[in-house]
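**Q** Sharing a model that was predicted from the sequence below.
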Amino acid sequence: MLLNLNIIDLAVVKSLDLDLEKGMSVLTGETGAGKSILLTALGLALGDRADSGYVRPEAKRAEINLEFDLADAPEAQRWLKENDLDDDHHCLIRRIVNQDGRSKAYINNRPITLQTLQTLSEKLVEIHGQHAHLTLLNSDEQRRLLDAYAKDQPLLDQVNACYRQWQQANKELETLIKAGKDKTEREELLRYQIEELQQLDLQNFNYAALSEEHSKLANLGQILAVGQSQVDILYENDEQSVSQMLGHSLNEITHIARFAPELNEICSLLSEAQIQAEEAAQQLRRFLESQEADPQRMDILENQIAVIQNLSRKHHVKPDELPELAENLEQELDGLTHSSERIEALKISTAKLLEQYDQLAAQLSQQRKQASKNLARQISAMIKELGMPQGEFLVNVTALDLEAPKLNGRDKIEFLVSANPGLPAKPLAKVASGGELSRISLAIQVTTSSDKTTPTMIFDEVDTGIGGGIAEIVGQKLRSLSQNRQVMCVTHLPQVASQAHTHLYVEKNNKADITSSNVRVLNDEERVQEIARMLGGVNITANTLAHAKEMLFQSAASH
């Protein structure tokens, strides 16, 4: 369960440190007081996308911290341990949003990615928004809810794994069959291209070495001229060579070193330099003597390089990538040569995968049909309690007329409702009354949540469009959910608020032209005042206060 929510500099909240309890907690306050920002903070801490607009004016960053006790969250404990993020039975989540919109996330003080945070969050908190009834109109969401209720996720995973294997094999099969139509023409082209590349002696191919040898022969005249001039300068110039100048300097400094022994090291260096200069001159002379112009070799190199560059341009690759290209073409040719064998193997494989998929999809469909009856019966009972005494809820599971496999099985799942006897059931999207749709949505959410293992559930104004005695029943249903999990509910209804174990109040402060919001836990007397405000509006009378006390007393007595 969620033990603590800490917010710093997030929108209208400057600083908030809120301890949370087990059971059902409600969050109330005047319109515009800032109730939504708490849901925003929770959403950000649990992995929602962030932007700079969340940072409080004049603050450098916003920060949200959540502390969880994982005693009632075994799946989260297991996941943290598998990902080396565990810390006994506690979990700390931290999210920081900077002024530039960039954010960082941490689990137990270790930096993690947003995707990792979202994966963990699904095992800790489930949020039902005030527009959940609109999401329910989506057919995929209806399928997801039925599958969650049926607890068929392991079988669904097998179906989808089999589908992906079939899809991959079938795609390769279709590609090979299509390629087979112009196979002969492609084989001829590949053989021609491979033969063309093989003239390059690919086993000994070294474009860099060829380029280097060509450059050397092309510049041989300059090499010989410059080399010979440097031999003269280093050693062979009788009048003033480097060797002669070093020898002269050595003689002069050796003479004065008799009076300054510390110059002996310099003499050694000059002697070594003279030897090195003479050796360099001799090596350079030997190199020059070994060089010989070879016009025939030059022609061969120019022809080879021209062929290489032409093939490089033709195939749109760099010259040194030609051997790799030849290897790829040979592999493709080999694949075409043996494609008929591969096609037969793929036909057998896709047929087996299709048979396996059909069996798994049939099992999944059976589980869904069995679960749909129980789900429909439970939701029908609940919408009757929620002010639709003649209402009937149906979950249709029908087979799609498809030959090929499909992700998530071959079923079409549709939620239907009949508000009055004698009238045919219609899809949820065609339910006329917004109030009816809200009640049906709430019934679905409460029913499908009953068997879930998520330890904390948050309902954000899901009771919109409901009032009177129905609102009291909604409050009772939400409270019943809190028997084995933590439930938080943002509400405007006193009938719902009076059912809570803990009442949180959001209030707005305006100081120095800066608006801020704060949350505090109401004591018994304050709670009476807040329920009365929700009942009576601006002018709270003695009768309103008495009614508020009675609602709280009846709620406590019934539990």
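**A** Yes, it's here. Numbering: from 1, shown residues only.

**Q** okay, CA-based contacts and neighbour counts for the rest of this
**A** Fine.

**Q** Could you work out the end-to-end span of stretch 94-105 for me?
**A** Taking C-alpha to C-alpha, to the nearest Å as the measure, stretch 94-105 stretches 6 Å from start to finish.

**Q** Second structure follows, compare the two:
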Amino acid sequence: MLRTLDIRDMLIIDRLDLAFQPGLNVLTGETGAGKSILLDSLGFVLGWRGRAELVRQGAAQGEVVAVFDLPAGHAAHAVLAAAGLPDSDELILRRINTVDGRKTAWVNDRRCSGEVLRALSETLVELHGQHDDRGLLDPRGHRAMLDSFGSLEAARDATRAAWAALGVARKAVAATQAALDAIRSEEEFLRHAVAELDTLDPQPGEDAALDADRRRMQGAARIRDDVARAYDLLGSNGAEGSMGEALRWLDGVIERADGTLEAPLAALNRAMIELGEAHAGVQASLDALEFDPNELEATEERLFAIRAMARKHDTAPDELADLAQSLRGRLAALDAGDADLARQQAELQAAQAVYDGAAQSLSAQRAQAGQALDRAVMAELAPLKMERAEFHTVLTPADPGPEGTDTATFTVATNPGAPAGPLNKIASGGELSRFLLALKVCLTGTDSGLTMIFDEIDRGVGGATADAVGRRLADLARGGQVLVVTHSPQVAARGTHHWRVQKQVVDGATLSEVVALPGDERTDEIARMLAGDTITAEARAAARALLGG
């Protein structure tokens, strides 16, 4: 609810402090007194786009402050939270416009953008007037209004959930199909590569082991002949045989050598022992150097095959085993992909069926709600002297989406037999105002927490019709807050709070002011609206009768 509106130096307003109340708040006054300036100022602080030049002549800047009461659960709390702004049960909007056109806004003393103000305004205020192209006149919002009127939130939420699940299923099928298509494009390569790798069966570390074996056998081939020659020279046909022969000759003559051969003979014995060890060592070396030439050839062939395979796949030899495993996994995914795709397509069909069912149910409920709304609006049109007019909620097919498969448009025909058309195209003037009012009366339960503003919605009507307009505005204001700018005494008389907007000249400058009207002053204002500048006793009596009715 709008509690206060403070305006400083805006157009012809010098300083104005207004305290609004719950119920029907009425603003009256002569044409040109400044009633529209109040709405311009309120729209300015709410971030609406309006007049470019708002600052009062001679002032450096204009300022508007609006204070709203926010009950628990009000939609504005969510906007404040999303914007990271301070939140409480009181909302203070402040906006300044400098003479050079710069605009600055605050929400609860925190700087904010015009976008945040406009987002808040959608939860705070709803403006209705003959030239309003938002709200009830905007066909884009008619479906949401119909859903709210018919209490279809649960059915709509079910449709949204089904649409989200359908989207997930579609993405899963598309992703699986794309993956399969990508794998199938290289299936021939994969199967050939896996077959080659499986045949080769390379193992981690095998390249290094084969290379070491190859080097060993190549080295053995180069030195084994020399080692064999040395072995022969050390054996019985070489050094070992010669030393043995020398020992036998010396043993035969040692007793006759007077001890001169004992030391040489001992040395030869030791040498024979060392020679035996050397001979045995050379023998062991020869055994180690022994290899099968076929083994060398086989080792080289496998080593070259592994390295060729690594070059072919642009990887290291030790990574061939992992590559084979990866390629086998991709082939397994291909082999299992058809089954996965079939399962996901079945899930997609099931999700589509759930969505179709939810959307069809929502459409059926919308059709019922539309018929109920048509009856409700038609019942409201009769007291507004439009009993010959027709109102219809038209549902038309739309592309499937989270809100279902249809759109809703409010259409009217002003006279029987006349062509029906969208509300904002067919009705005009006072007819449009009454259509809007009748529709708003029927939809009012859907706009909890909104301050509704009606700008001369009674234009072009009078007498009993104006009285019916006033009564319905009063009904709308019960339990809420309605502001109405009016020239109709019948409407003004239904207000619970009444202000007069008037001009005065101060120091040669024309200024607008707003005066609360208690008691007799209110009677005189309504009498003025009835009789004009000269208020007669009859006009006052008629005003009292309206106020008493």
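**A** Structure received. Quantities reported herein were computed from a predicted structural model and do not represent experimental measurements.

**Q** where does the TM-score land?
**A** The TM-score (TM-score structural alignment, normalised by the length of the second structure) is 0.63; 404 aligned residues with a C-alpha RMSD of 4.0 Å.

**Q** and residue 534 of the first structure, what element?
**A** If you go by DSSP states H and E, residue 534 of the first structure is part of helix 524-536.

**Q** Kindly report the same for residue 305 of the second structure.
**A** With DSSP H and E as criterion, residue 305 of the second structure is part of helix 293-312.

**Q** The second structure: matching residues for the helix holding residue 534 of the first structure?
**A** With TM-score structural alignment applied, helix 524-536 of the first structure matches the range 519-531 in the second structure.

**Q** Residue in the second structure paired with residue 485 of the first structure?
**A** Residue 485 of the first structure maps onto residue 480 in the second structure, by TM-score structural alignment.

**Q** And for that match, the neighbour number?
**A** For residue 480 of the second structure, the neighbour count with other C-alpha atoms under 10 Å is 19.

**Q** residues in contact with it?
**A** Residue 480 of the second structure makes contact with 1, 22-23, 448-451, according to C-alpha atoms under 8 Å, 6 or more residues apart in numbering.

**Q** please redo it, this time with the cut-off set to 7 Å
**A** Residues in contact with residue 480 of the second structure (C-alpha atoms under 7 Å, 6 or more residues apart in numbering) are 22-23.

**Q** again, but for residue 346 of the first structure
**A** 169, 173.

**Q** Can you classify it by secondary structure?
**A** For residue 346 of the first structure, the assignment made with DSSP: H, G, I helix; E, B strand; the rest coil gives helix.

**Q** can you check residue 57 of the second structure too?
**A** Classification of residue 57 of the second structure using three-state DSSP returns coil.

**Q** Residue 142 of the second structure versus that one, what's the distance?
**A** Distance from residue 57 of the second structure to residue 142 of the second structure, by C-alpha to C-alpha: 42 Å.

**Q** ok, now residue 208 of the second structure?
**A** 77 Å.

**Q** What of residue 378 of the second structure?
**A** Per C-alpha to C-alpha, residue 378 of the second structure is found 17 Å from residue 142 of the second structure.

**Q** Tell me which of the two has more neighbours.
**A** More crowded of residue 378 of the second structure and residue 142, by other C-alpha under 10 Å: residue 378, with 21 against 18.

**Q** and residue 366 of the first structure, what pairs with it in the second structure?
**A** Match for residue 366 of the first structure (TM-score structural alignment): residue 364.

**Q** ok, now how distant is that match from residue 161 of the second structure?
**A** 18 Å.

**Q** ranges for the helices of the stretch 201-350 of the second structure?
**A** Taking DSSP state H, counting those that start in this stretch as the test, the helices found in the stretch 201-350 of the second structure are 206-234, 239-253, 262-288, 293-312, 320-381.

**Q** any idea which of those helices is most buried?
**A** Ranked by mean neighbour count, the helices of the stretch 201-350 of the second structure are led by helix 320-381 with a mean of 18 (mean count of other C-alpha atoms under 10 Å).

**Q** which element follows it toward the C-terminus?
**A** Next along from helix 320-381 of the second structure, by DSSP H and E: strand 390-401.

**Q** which outside residues touch that following strand?
**A** Residues contacting strand 390-401 of the second structure (C-alpha under 7 Å, 6+ apart): 163, 370, 374, 377-378, 405-414.

**Q** And those, which is closest to residue 220 of the second structure?
**A** Using C-alpha to C-alpha, residue 163 comes nearest to residue 220 of the second structure of these, at 76.3 Å.

**Q** ok, now which ones touch the closest residue to the closest one other than its chain neighbours?
**A** Distances taken as C-alpha to C-alpha, 6 or more residues apart in numbering place residue 402 nearest to residue 163 of the second structure, at 5.3 Å, with adjacent residues excluded. By C-alpha under 7 Å, 6+ apart, residue 402 of the second structure lies in contact with 159-160, 163.

**Q** just to confirm, which helix or strand has the spatially most central residue of the first structure in it?
**A** Centroid-nearest residue in the first structure: residue 115, 4.1 Å away (criterion: C-alpha atoms, centre = their mean). Assigned by DSSP H and E, residue 115 of the first structure belongs to helix 114-121.

**Q** quick one: that helix aligns where in the second structure?
**A** Taking TM-score structural alignment, helix 114-121 of the first structure hits residues 114-121 over in the second structure.

**Q** What are the buried residues along that stretch?
**A** 114, 116-121 (16 or more other C-alpha atoms under 10 Å).

**Q** okay, those residues in CSV with distance to residue 460 of the second structure next?
**A** Compiled in CSV, these are given as follows (distance: C-alpha to C-alpha, whole Å):
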residue, distance to residue 460 of the second structure
114, 35
116, 36
117, 34
118, 31
119, 33
120, 33
121, 29
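
**Q** sorry, back to before: which one of the contacts of residue 402 of the second structure has the most neighbours?
**A** Counting by other C-alpha under 10 Å, top hit in these: residue 159 with 26 neighbours.

**Q** any idea how far that residue is from residue 544 of the second structure?
**A** 55 Å.

**Q** Same check on residue 450 of the second structure?
**A** Remark: distance between residue 450 of the second structure and residue 544 of the second structure (C-alpha to C-alpha) = 31 Å.

**Q** What of residue 166 of the second structure?
**A** The spacing between residue 166 of the second structure and residue 544 of the second structure, counted by C-alpha to C-alpha, is 64 Å.
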